[in-house]
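Chemist: I'll drop the sequence and a predicted model, then ask my questions.
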Amino acid sequence: MKKFVLPILLAMTFSCAAAAAPNVLPLWPEGVPGKKDIGPEQNGKGYIQNTSNPTLTLVGPAVDRPNGTAIIVAPGGGYVRQAVDREGTQYATWLSTLGVTTFVLNYRMQEFGHPAPLQDVLRAVRLLRSRAAEFGIDPNRIGVMGSSAGGHLAASAGTLFDNPAGRTGTDLDKVSARPDFLVLMYPVIAMEGPAAHMGSRKALLGANPSQELVQLMSVDRQVTPRTPPTLLIHTQADAAVPVENSILFYQALTKNKVPAEMYLFEQGAHGMGMRDGLANASQWPRRAEEWLRARGLLTPAAPAAK
């Protein structure tokens, strides 16, 4: 295991020095829809809370290996807070070593509830696609990666990209919000039943959501043949978000003939991030790299036709 971790850490260090300095981009420069005064954002000990002005933090690819692929990373935290270091910055730094341009999404949470997070992630996809040339990315290679509740948000982007709730009436609504691929880390998927994470459900949908809303946001039920190719990673040891969440989504993908791959590991508690010492589960970045490479997402994109 240590033989694997050391090269990753060295590559991370190289990437931090080589990649462009992070830039924070406002997601709604014209004004946040449904804006309300909830006080200042709280940021400390690796977490963000109380977000009212969503942003994207750009972490560029290692300077010698940009490939044109972009990934929007949504950290988890039950729609109450975001583990921005463990499930945001660390992922972005690793992805940089693979030549990926990463955008860590700081999205609205329980203070706004549905559909604000959905609007934020779909706005992020639209924004990157509309400004792909500026960021040096391929508009047809924009993925969304999320962990836990961030995984639910990523899965929502992959299933509800055409849902009216994700539009706000701006010109960017005309740009496709469909991600080209998804990477879901121990995601929240179900909003009812034994697999549901009720904390995420309450934070997103409120204490007494309608059955219609529960059905809509149980995202395995929203999978169609248009849902993008998906990689799922989860563990048996996850006591917070049961592994059945990933299984439900994988079954829905398979039923709809959507290309999908799933790795279910024995060890690794919820929120494992890129932690070492979890037997095979600590190898998930290798499996993810293999999946991205097999889909051609780590090969430099062909220049756009003039």
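Modeler: That came in fine, so what should we check first? Note that the structure is a prediction, hence the values are computed from the model and not measured.
Chemist: for the rest of this, base every contact and every neighbour count on C-alpha atoms.
Modeler: Will do.
Chemist: show me the strands in this protein, by range?
Modeler: 23-26, 42-44, 47-49, 55-59, 70-74, 81-82, 101-106, 142-147, 181-185, 230-235, 260-265 (DSSP state E).
Chemist: quick check: which of these is nearest to Ser218?
Modeler: Between Ser218 and the strands of the chain, the tightest spacing by Cα to Cα is seen for strand 181-185, at 14.9 Å.
Chemist: what's the helix ranked longest in the chain packed up against?
Modeler: Ranked by number of residues, the top helix in the chain under DSSP state H is helix 2-18. The helices and strands touching helix 2-18, judged by 3 or more Cα pairs under 8 Å, 6 or more residues apart in numbering; DSSP states H and E, are helix 90-97.
Chemist: contacts for the helix it packs on, please.
Modeler: With contact meaning Cα atoms under 8 Å, 6 or more residues apart in numbering, helix 90-97 is reached by 8, 11-12, 14-16, 19, 59-62, 65, 73, 101-104, 274.
Chemist: one more structure, for comparison:
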Amino acid sequence: MTMNRRDALGLAALAVTPVSLQVAPADPLETLRLWPGEAPGGVRVTAVPVVVERSTDPAFHDRYAQYTRDPILSVVRPTRPNGASMLLIPGGGYRWAVVDKEGLDCARVFAAAGMTCYVLRYRLPGDGWAAGPDAPLQDAQRALRLVRAQTITEGRDPNRIAVLGASAGGHLAGMLTARPDATYDAVDAADDLSFRPNLSVLLYPVATLADPHAHAGSRHELLGEAPTSEIIAAYSLEQMDWAGRPPVFVLHAMDDAAVPVENSLGLIAALRAAAVPVEAHLFQEGGHGFGVRLIAGRPAQVWPELVLAWAARHGWLRDAV
């Protein structure tokens, strides 16, 4: 596909990141509650939600949300929308969900390229939800359906919705893409729509939950102290049925000491075996959890441009609508 002027402008916009700002950008004013009432299966949940700020630098936020009971989507809108949308699922080892580093920071970059972006703050499996390890997936499926419903009401393209997940959020985005089963009972008309994304972007994903390459913290939070081999297999991305799934973009740093690169390598092999179109980028250095701010000045900082160029080849960058 030949890249047009709009594509080039979108790529150029990615060069502007929050790292250059002296004051942290304001939070988006628009949020969407996922569920019209209480989230499903919360009878035994007593945790009190908190949002913790870790940054002491006024130039940026570094927050995480823990014990979420009322999951939300934070909407980051582009100045000139191109009809495409992106659901962002940050990481946090299923212990919490980061807000900024892999959420709002990344959303602002892709919104600058024309995508309407939605950052998911999801429930966590260890808080007593009836669905257990499927509680985060309930939120992800519901979120994708709400995004698709809003694309229809706002005149955007319901068939150009990407999901971007990082670390444990990459595991959740992978399950959203691969799992065929709806994990909750319908609550309104939005649930008549598909929860399947049209493109999936997985950044340094937690893919396998099996030793020796599992991220032990994510596995413990998701599956408990001593999961059976059958449960581990059922929640490992590389062991899921990927046949017929949409194109996938995978990115990982070879020196990732938290989530070994073998997570992505095994997943890439599974995607290829299932004939899923996959693009993969492995960087010699970069570590883990870098988002867009923590990778500045290193080779992996080009990853948003690589994602956008890949999306362009799939027909996603068009004139503003």
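Modeler: Now that the structure is in, tell me what you want to look at. Just so it is clear, the model here is predicted, and its values are computed rather than measured.
Chemist: superposing both, give me the TM-score.
Modeler: Here the superposed chains carry a TM-score of 0.88, computed using TM-score structural alignment, normalised by the length of the first structure; 292 aligned residues with a Cα RMSD of 2.5 Å.
Chemist: quick one on the thing from earlier: make CSV out of the strands of the first structure and add mean neighbour count.
Modeler: Below are the strands of the first structure laid out as CSV (neighbours: other Cα atoms under 10 Å):
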stretch, mean neighbour count
strand 23-26, 14
strand 42-44, 12
strand 47-49, 20
strand 55-59, 22
strand 70-74, 29
strand 81-82, 26
strand 101-106, 28
strand 142-147, 29
strand 181-185, 27
strand 230-235, 24
strand 260-265, 18
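Chemist: save those strands as CSV, and put in distance to Thr93 of the first structure too.
Modeler: Compiled in CSV, the strands of the first structure are given as follows (distance: least, Cα to Cα, whole Å):
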stretch, distance to Thr93 of the first structure
strand 23-26, 14
strand 42-44, 19
strand 47-49, 17
strand 55-59, 7
strand 70-74, 11
strand 81-82, 17
strand 101-106, 8
strand 142-147, 14
strand 181-185, 16
strand 230-235, 19
strand 260-265, 22
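Chemist: now the helices: where do they sit in the stretch 201-306 of the first structure?
Modeler: Along the stretch 201-306 of the first structure, the stretches classed as helices by DSSP state H, counting those that start in this stretch are 211-217, 244-255, 284-294.
Chemist: what span of the second structure is the last one aligned with?
Modeler: The reference is to helix 284-294 of the first structure. On the basis of TM-score structural alignment, helix 284-294 of the first structure is assigned to residues 303-313 in the second structure.
Chemist: report the mean deviation for the matching stretch after fitting onto the first structure.
Modeler: Here stretch 303-313 of the second structure, set against the first structure after superposition, deviates by a mean of 1.3 Å using mean Cα distance after the TM-score superposition for the first structure.
Chemist: quick one: buried residues of that stretch?
Modeler: The neighbour-count check on stretch 303-313 of the second structure (16 or more other Cα atoms under 10 Å) flags Trp303, Pro304, Glu305, Leu306, Val307, Leu308, Ala309, Trp310, Ala311, Ala312 as buried.
Chemist: now stretch 279-298 of the second structure
Modeler: Buried, per 16+ other Cα under 10 Å, within stretch 279-298 of the second structure: Leu282, Phe283, Gly286, Gly287, His288, Gly289, Phe290, Gly291, Val292, Arg293, Leu294, Ile295.
Chemist: what's in contact with it?
Modeler: In this structure, residues lying in contact with stretch 279-298 of the second structure by Cα under 8 Å, 6+ apart are 17-19, 101-102, 105-106, 166-167, 204, 248-259, 268, 299-301.
Chemist: likewise stretch 155-164 of the second structure?
Modeler: By Cα under 8 Å, 6+ apart, stretch 155-164 of the second structure touches 83-89, 148-149, 151-152, 170, 173, 197-203, 316, 321.
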